[in-house]
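*Asks:* A structural model of the following input is requested.
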Amino acid sequence: MPTGVHIRDARRQLFDAAERVLLRDGPSALTSRSVTTEADCAKGVLHRHFADFDEFLAELVQERITRVGDQAAALRAAAGTGTVQGNLAAALTDVLDPTALAMVSLVFFRDEVRTRLRGAGVPVLAEAREMLAAYLVEERALGRIAADADVDNVALSLIGAGHLLFAGRRGGPPPAEEVDQLVATVIADVVQRRLL
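*Replies:* Okay, here's the model as predicted:
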């Protein structure tokens, strides 16, 4: 991009470019040069907006975590509607999309990014677990799952098993039937059978 040409939203352009590189080539290919080349801008643009490349990557992951927060609000609003199993299966499919899974790989690949994010657990997956647990609390209050359900462990099991089911797939998520079966298996002991 020629010098002096204004980029409307440089941060968004850089984040979108980084996601494309990450999805296409993996975390090892994610460099400041690959991102700015993909964004079709000068390398200096990235350094005008971020102190260093690790800060850029940490903010990229943080943006995904913010999206999980938005998904969490929508899922909590769905409590009492549809079925618990259907809501959880849809939430897993949404939250474990290819970009989110790539972000998890990035966090494992780049120690400095993980250090900067300083959360409990694996960033993105930890927030996804919190999202599911908050939803399950709502459903428990509505009587759609057992009053003694350990929602934290159910959510942890859903995220752990879901991550294994979704990770490493090329060309999209697993078939809906596989996701439904996983959810049904994990929640079998806590959901009220008539409302499954």
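*Asks:* From now on I want contacts and neighbour counts done on CA atoms only, so please keep to that.
*Replies:* OK.
*Asks:* And the nearest residue to His49 once chain neighbours are set aside, how far from Ala141?
*Replies:* Distance criterion CA to CA, 6 or more residues apart in numbering; nearest residue to His49, sequence neighbours excluded, is Arg11 at 7.2 Å. Distance of Arg11 to Ala141, given as CA to CA, to the nearest Å: 41 Å.
*Asks:* For the comparison step, fold the sequence that follows:
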Amino acid sequence: MPTGTAIRAVREQLFAAAERILLRAGPSALTSRAVTTEAGCAKGVLHRHFEDFDAFLAAFVLDRVGRMDAQAAALRESAGSGAVVDRLADALTALFGSVAVAVVALVTYRDELRARLRHDWPAGVPVLTEAVDMIAAYLTAERDLGRIAADADIDTLAPTLIGTAHLLHADRGSAPPDAAALRRMVATVLANVVS
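*Replies:* Model prediction:
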């Protein structure tokens, strides 16, 4: 088997284990021992592929951010079809139903991880800044099609939608908001700009 394939398989096995732990128990439960145990491999495997645990976590976060590209492209391509509010509510549900909220908690929980991420991600919090870009690109496409007011302040609307959706989803102890509540929030934020 080519070396690159084996490395990718091990990395994905470790990333999948980290994601399961993060979703199940939160950032405080993420340790190298927990990840390798969850992945079913020896602890040395993680350290053979990554400089240290924070390097692993940085690679994990960037990998999960990279997975948002397909969702962003699909949302952008949907411009001009369906109701804008419904498209955004669905996109936000998918985004915050993923590992996104947990990754944000992980980044804020670990100082060393934030410091490492600054090399590849100089501003903002990975996932949230990517999500803002995704929403802004969609809103821009809808504005270009005349379905959103020409003077809509997309640079304010996109982070407002992401920030509010994050607040609605951030409570790990409660169920996520229902679809009606999320749709109501999107409709309220966009009330003055949707045609």
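*Asks:* returning to what we had before: ok, Arg11 and Ala141 of the first structure, which is more surrounded?
*Replies:* Taking other CA atoms under 10 Å, Arg11 of the first structure and Ala141 do not tie; Arg11 has more neighbours (18 against 14).
*Asks:* Report the separation between the residue nearest the centre of the first structure and Asp52 of the first structure.
*Replies:* Nearest to the mean C-alpha position of the first structure, by CA atoms, centre = their mean, lies Ala100 at 3.8 Å. Look at Ala100 of the first structure and Asp52 of the first structure: by CA to CA, they are 22 Å apart.
*Asks:* Under the alignment, what does His47 of the first structure map to in the second structure?
*Replies:* Matched by TM-score structural alignment, His47 of the first structure corresponds to His47 in the second structure.
*Asks:* residues contacting its match?
*Replies:* Phe53 (CA atoms under 8 Å, 6 or more residues apart in numbering).
*Asks:* before we move on, which element is it in?
*Replies:* Assigned by DSSP states H and E, His47 of the second structure belongs to helix 43-49.
*Asks:* following that helix, which helix or strand comes up?
*Replies:* Next helix or strand after helix 43-49 of the second structure toward the C-terminus (DSSP H and E): helix 53-66.
*Asks:* Show residues contacting that following helix.
*Replies:* With CA under 8 Å, 6+ apart as the test, helix 53-66 of the second structure has contacts from 15, 18, 31-32, 46-47, 50, 99-100, 103, 112-113, 116-117, 126-127, 130.
*Asks:* after that helix, next one along is what?
*Replies:* That would be, after helix 53-66 of the second structure and using DSSP H and E, helix 68-77.
*Asks:* What's the average distance for that next one when superposed on the first structure?
*Replies:* Compared with the first structure after fitting, helix 68-77 of the second structure deviates on average by 1.0 Å (mean CA distance after the TM-score superposition for the first structure).
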